[in-house]
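> only the shape, not the letters, is given here:
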């Protein structure tokens, strides 16, 4: 999996998979503001991914027709 690096060298992010389908994301930052900006950006990306998954989910489309 390729993930864009953080723009600031003062912010570190790591991913790990736990319990099969849970993605754990850990952030470390030099300041609270850097941490907030990094996490907000990550949450926006998660929202986009979930929106695309919802739009492309064939099972959801099948359930709506019933």
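On my side now, so go ahead. The structure presented is a predicted model; accordingly, all values stated were derived computationally and were not measured.
> only C-alpha atoms from now on, for both contacts and neighbour counts.
Will do.
> biggest helix in this structure by residues?
Longest helix in the chain by number of residues (criterion: DSSP state H): helix 32-56.
> this is the comparison structure:
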């Protein structure tokens, strides 16, 4: 499936981050969405999508798969701007995932 090319923002990247639950994917999305891109030369959008490995509705007891994958789509005017923006995003994502690992309520219920 080919994406439409945007002449203003020709450089693009889609990052999919699988998470264990839809709740964690949604929490990551809400946490990362707060910080806006600083440069007008970069555009970013977030969404959650079902995992490609999730069972289809016909073979599952639930009517729709859970959105457990955090999808981040970047568009930029140059490869350099894309790289700089994605580096910043990875730093923020690392912080969010570290906090989830240390403080999430599901983690507190695990046997150590």
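Cool, got the structure. What you see is a predicted model; the values in this text were computed from it and never measured.
> overlay the chains and give the TM-score.
Here the TM-score for the pair of chains, by TM-score structural alignment, normalised by the length of structure 1, is 0.82; 62 aligned residues with a C-alpha RMSD of 1.4 Å.
> any idea where the strands of structure 2 begin and end?
11-18, 42-49, 69-76 (DSSP state E).
> the second one: average distance to aligned residues in structure 1?
Okay, so that is strand 42-49 of structure 2. Superposing on structure 1 and averaging over aligned pairs (mean C-alpha distance after the TM-score superposition for structure 1), strand 42-49 of structure 2 comes out at 0.7 Å.
> okay if I get the strands of structure 2 as TSV plus distance to residue 85 of structure 2 and mean neighbour count?
As requested, these are arranged in TSV below (distance: least, C-alpha to C-alpha, whole Å; neighbours: other C-alpha atoms under 10 Å):
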stretch	distance to residue 85 of structure 2	mean neighbour count
strand 11-18	11	16
strand 42-49	7	18
strand 69-76	8	21
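> packing partners of the longest helix of structure 1?
Secondary-structure packing of helix 32-56 of structure 1 (3 or more C-alpha pairs under 8 Å, 6 or more residues apart in numbering; DSSP states H and E): strand 11-18, strand 22-29.
> where in structure 2 does the first one fall?
Translated: strand 11-18 of structure 1. Aligning strand 11-18 of structure 1 against structure 2 (TM-score structural alignment) gives residues 42-49.
> do the same with stretch 36-48 of structure 1
Mapped onto structure 2 using TM-score structural alignment, stretch 36-48 of structure 1 covers residues 83-95.
> how far is that stretch from where the chain is centred?
With C-alpha atoms, centre = their mean, to the nearest Å as the basis, stretch 83-95 of structure 2 stands 11 Å off its chain's centre.
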